[in-house]
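Engineer: Next one to model:
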Amino acid sequence: MLRMSIQTILRGTLMAGGVGVFLAAASPVPVAAQDPTPMRIAVEGAFPPFNYLDANNKLQGFDIDIANALCEVGKFECQFIIEKWDDMIPDLIASKYDAIISSMSMSLERRQKVAFTEKYYNSPSVFIARKDSPIRDISPAALSGKILGVTSSTAQESYAKHFYPDMKKTVFRSSPELYKGLSDGSVDIILEDKLAIYDWIANTKAGTCCEFKGPDLVDVTYFGEGAGIALRMDDGDRLARLNAALKTIKEDGTYDMINAKYFPFSIQ
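Structural biologist: You can find the predicted model right below:
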C-alpha cells in the first residue's frame, strides 16, 4: 500500500437553506515532508476505477493513488476537491485549484486552454453494446436509427458529434449513469474510454450484460495523446516538478505497483 501524505477536502453539493455545505476529512501531513508546497487537486469522483467515492465517502481509484504518490515524491501538501467535470477547466483557469488529476485526455482543444504534464496513462475509446444486441458494424451508416450514449463534455461526446452527426444521442452526466443507461436499455450503444469501462464489464454483475463492439478508436485530435495532469499555462514550476515526480515513480516501481492494483496489464 502507498503511504498516504495528504489532506482530503471533499467539496459536496449539498444545499441547506440556500447555503452550500462543504464536507471535509483531514489526515495529518507527515513530519518528513518539509515545507511542502500547497497544491489543490480537482477530481470528478465519479469515474471508477480511476476516481470514485467508496462506501465510506472516501476518494479511491487509480488517479487518486497516482496523485498521492506524486504528492509524496514531489513534496506537495495536497488537497482533493471534488468538482463537476464541466467546470474543471474553467475553474482551474480561475485559480479555484491548481491541478486536475482526473483522467483528462490531452486533446488539441484542451491544450489551447491549459498546460499538461507528460502522460500518466493511455487508453483508446471503444463502442460498447449489450451482448444480445444485433449491432455488429459500428459505422455511421450501420448505426443510423440507433440511440448512442455518451458522457457530457468528454472527448467521446465531441468525437460522436463529428463522426456520427445523424445519430440520436443521450448525454449522461457521469460514467456510472452512462453504464446504467446501456444496461437498462435506454440507449442502444455507448462510446466510452476503454480502460474506464473495463472494470465495470469485467468485475460487476451489471457489466456482464455488455461487450466491446468494433475496433479501438485512436484519434489524437479528439482523444489526445493519453491522460495528463492539467495546470494553468503560467504554472511552469509546478509542471516541471510534477513531470520530475512522475518520472521518479515510473522508475522506482511505484507506478507499476499502482497499475497492478487496478489492471492486469500495463496502461502506460
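Engineer: Please make it C-alpha for all contacts and neighbour counts, starting now.
Structural biologist: Will do.
Engineer: Contact partners for Ile81?
Structural biologist: Neighbour list for Ile81: 8-11, 40-43, 97 [criterion: Cα atoms under 8 Å, 6 or more residues apart in numbering].
Engineer: is it possible to export those to JSON lines including secondary structure, neighbour count and distance to Val114?
Structural biologist: Listed next are these as JSON lines, based on DSSP: H, G, I helix; E, B strand; the rest coil; neighbours: other Cα atoms under 10 Å; distance: Cα to Cα, whole Å:
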{"residue": "Thr8", "secondary structure": "strand", "neighbour count": "21", "distance to Val114": "24"}
{"residue": "Ile9", "secondary structure": "strand", "neighbour count": "21", "distance to Val114": "23"}
{"residue": "Leu10", "secondary structure": "strand", "neighbour count": "23", "distance to Val114": "23"}
{"residue": "Arg11", "secondary structure": "coil", "neighbour count": "16", "distance to Val114": "23"}
{"residue": "Arg40", "secondary structure": "strand", "neighbour count": "21", "distance to Val114": "16"}
{"residue": "Ile41", "secondary structure": "strand", "neighbour count": "26", "distance to Val114": "15"}
{"residue": "Ala42", "secondary structure": "strand", "neighbour count": "28", "distance to Val114": "14"}
{"residue": "Val43", "secondary structure": "strand", "neighbour count": "27", "distance to Val114": "16"}
{"residue": "Tyr97", "secondary structure": "coil", "neighbour count": "20", "distance to Val114": "13"}
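Engineer: and of the residues you listed, the nearest to Lys194?
Structural biologist: Comparing the contacts of Ile81 against Lys194 with Cα to Cα places Val43 closest, at 19.3 Å.
Engineer: Please provide the structure for the following sequence as well, for comparison with the first:
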Amino acid sequence: MRISTRFFAAASIAALSLLAGNAMAEGEKLIIGTEGAYPPFNNLEADGTLVGFDIDIAKALCDEMKVTCEFVTQDWDGIIPALQAKKFDAIIASMSITPERAEKVDFTNKYYNTPPAIAVPKDSDLTEATTESLAGKVIGAQGSTTHSNYVEKHMAESELKLYPTADEYKLDISNGRIDAVVDDVVVLSEWVKSEDGSCCKILTTLPIDEVINGEGAGIAVRKGETELAAKFNTAIDAIRATGKYKEINDKYFDFDVYGE
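Structural biologist: Okay, here's the model as predicted:
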C-alpha cells in the first residue's frame, strides 16, 4: 500500500466524474487515480509517464470495458478524500481491501494479493521478526498504509517512523537512520535487487493479519457506485480468462501475484 500530476483540464473533471456509477457506453472516459510512487506497481517516470503493474492492469481493464481511461496521480494520504471529492472515478493503486477502508469506499474483488515483509540492512544483527527481537528497534513504513498499521499492532515494542512515500524510508535505511522497514514483499524484493537497495536484504515475509492486510488489493470506487465496481469485476475475470492478466503479471514478476 505514494508527486501529483494532472493529465486533464479542470473543466473536464466535473463532467467525467459523473460517469461513475452509471452504465458506461463504449468510448466514454473514466478517470483513474493512482499514486505514482510505488514501484513496481505504479511509478511516475521523469518524463511524466506512468508505469507499473497497476497501470498496465488498469489499461487492460479499460480496454476490456471498452472505455477510455486517463490517469491522475495523487499523494497516498489524500487519495481516498480525493476520490470522495470526485477528482477521479476509481483508485487503482495497490490499495488493500480492509474493513476500515470499506467504511469509506466500495471495493471490487481483489486483482492481486501478496504478503507483507520486513527488510533490514545486510549487516543487521536481526535474525527473526518477533516482538522481542524487534523491541527498541526503529522501523520505517509509509504512513496511512496497512504496513504502518501492522507495525503498530504486531511490533508494539518498536519505534514506528512514518514516511509520506516509500522513497523516503528507503533513503533512511540506506543511510543507517532506521533499523528495518515493512512493506509489500514484492516492493521490498524488487528494491533490494536494485542498485539503490544494495544496502539491504529481506529478513522474512510476515504472517498476514486479515483484519489489517485485508483480502488483497482491490479497485476503490465511491460508496454506492456498485455498478461501476461490478463492471470492473467482470473485466478482472475476463482478463484472467483470456491470458492478458498472465501476460502483464509475467512482465513484472516470476510468480503469480494474484494469490489464492
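Engineer: on that earlier part again, looking at the second structure, which of the contacts of Ile81 of the first structure hold up?
Structural biologist: Checking the contacts of Ile81 of the first structure against the second structure (both residues aligned by TM-score structural alignment, their matches' Cα atoms under 8 Å), the contacts still present are 11, 40-43, 97.
Engineer: corresponding residue for Glu128 of the second structure in the first structure?
Structural biologist: By TM-score structural alignment, Glu128 of the second structure lines up with Asp137 in the first structure.
Engineer: With Ala217 of the second structure instead?
Structural biologist: By TM-score structural alignment, Ala217 of the second structure lines up with Ala227.
Engineer: Pro116 of the second structure too?
Structural biologist: For Pro116 of the second structure, the aligned residue in the first structure is Ser125 (criterion: TM-score structural alignment).
Engineer: Run through the residues that contact the residue lying closest to that match once chain neighbours are set aside.
Structural biologist: Closest residue in space to Ser125 of the first structure, ignoring its immediate chain neighbours: Asp193 at 4.3 Å, by Cα to Cα, 6 or more residues apart in numbering. Contact partners of Asp193 of the first structure, counting by Cα under 8 Å, 6+ apart, are 123-126, 156.
Engineer: quick one on the thing from earlier: and of the contacts of Ile81 of the first structure, the nearest to Val150 of the first structure?
Structural biologist: Lowest distance from Val150 of the first structure to those (Cα to Cα) belongs to Val43, with 19.4 Å.
Engineer: what about the closest one, distance to Ala244 of the first structure?
Structural biologist: Counting by Cα to Cα, to the nearest Å, the gap from Val43 of the first structure to Ala244 of the first structure is 21 Å.
Engineer: With Leu178 of the first structure instead?
Structural biologist: Leu178 of the first structure sits 36 Å away from Ala244 of the first structure, going by Cα to Cα.
Engineer: Who's the closest spatial neighbour of the match of Ala217 of the second structure, skipping the chain neighbours?
Structural biologist: Among residues not flanking Ala227 of the first structure along the chain, Ser105 sits closest, at 4.2 Å (Cα to Cα, 6+ apart).
Engineer: How many neighbouring residues does the aligned residue in the first structure for Pro40 of the second structure have?
Structural biologist: Alignment note (TM-score structural alignment): Pro40 of the second structure maps to Pro49 of the first structure. By other Cα atoms under 10 Å, 20 other residues sit near Pro49 of the first structure.
Engineer: Repeat that for Ala85 of the second structure.
Structural biologist: 12.
Engineer: Contacts only, for the counterpart of Ile31 of the second structure in the first structure.
Structural biologist: Here Ile31 of the second structure is matched to Arg40 in the first structure, going by TM-score structural alignment. Residues in contact with Arg40 of the first structure (Cα under 8 Å, 6+ apart) are 78-81, 97-99.
Engineer: Turn the residues you listed into CSV, columns for distance to Val220 of the first structure and secondary structure.
Structural biologist: Formatted as CSV, the contacts of Arg40 of the first structure follow (distance: Cα to Cα, whole Å; DSSP: H, G, I helix; E, B strand; the rest coil):
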residue, distance to Val220 of the first structure, secondary structure
Cys78, 31, strand
Gln79, 31, strand
Phe80, 29, strand
Ile81, 29, strand
Tyr97, 27, coil
Asp98, 25, coil
Ala99, 22, strand
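Engineer: quick one: which of these is nearest to Thr248 of the first structure?
Structural biologist: Checking those against Thr248 of the first structure with Cα to Cα, the nearest one is Cys78 at 18.1 Å.
Engineer: any idea how far Asn203 of the first structure is from that closest one?
Structural biologist: Cys78 of the first structure is 31 Å from Asn203 of the first structure, by Cα to Cα.
Engineer: Quick one: buried ones out of the contacts of Arg40 of the first structure?
Structural biologist: Among the contacts of Arg40 of the first structure, those classed as buried by neighbour count (16 or more other Cα atoms under 10 Å) are 78-81, 97-99.
Engineer: Quick one: those residues as TSV, columns for distance to Lys113 of the first structure too.
Structural biologist: Listed next are these as TSV, based on distance: Cα to Cα, whole Å:
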residue	distance to Lys113 of the first structure
Cys78	23
Gln79	23
Phe80	22
Ile81	20
Tyr97	15
Asp98	14
Ala99	13
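Engineer: All the strands of the stretch 1-150 of the first structure, residue numbers only.
Structural biologist: 6-10, 15-16, 19-20, 23-25, 37-43, 46-47, 51-53, 59-60, 76-82, 99-105, 115-116, 125-130, 147-151 (DSSP state E, counting those that start in this stretch).
Engineer: Pick out whichever of the kept ones among the contacts of Ile81 of the first structure sits closest to Gly145 of the first structure.
Structural biologist: Val43 (35.3 Å).
Engineer: and the closest one, how far is that from Asp98 of the first structure?
Structural biologist: From Val43 of the first structure to Asp98 of the first structure the distance is 11 Å (Cα to Cα).
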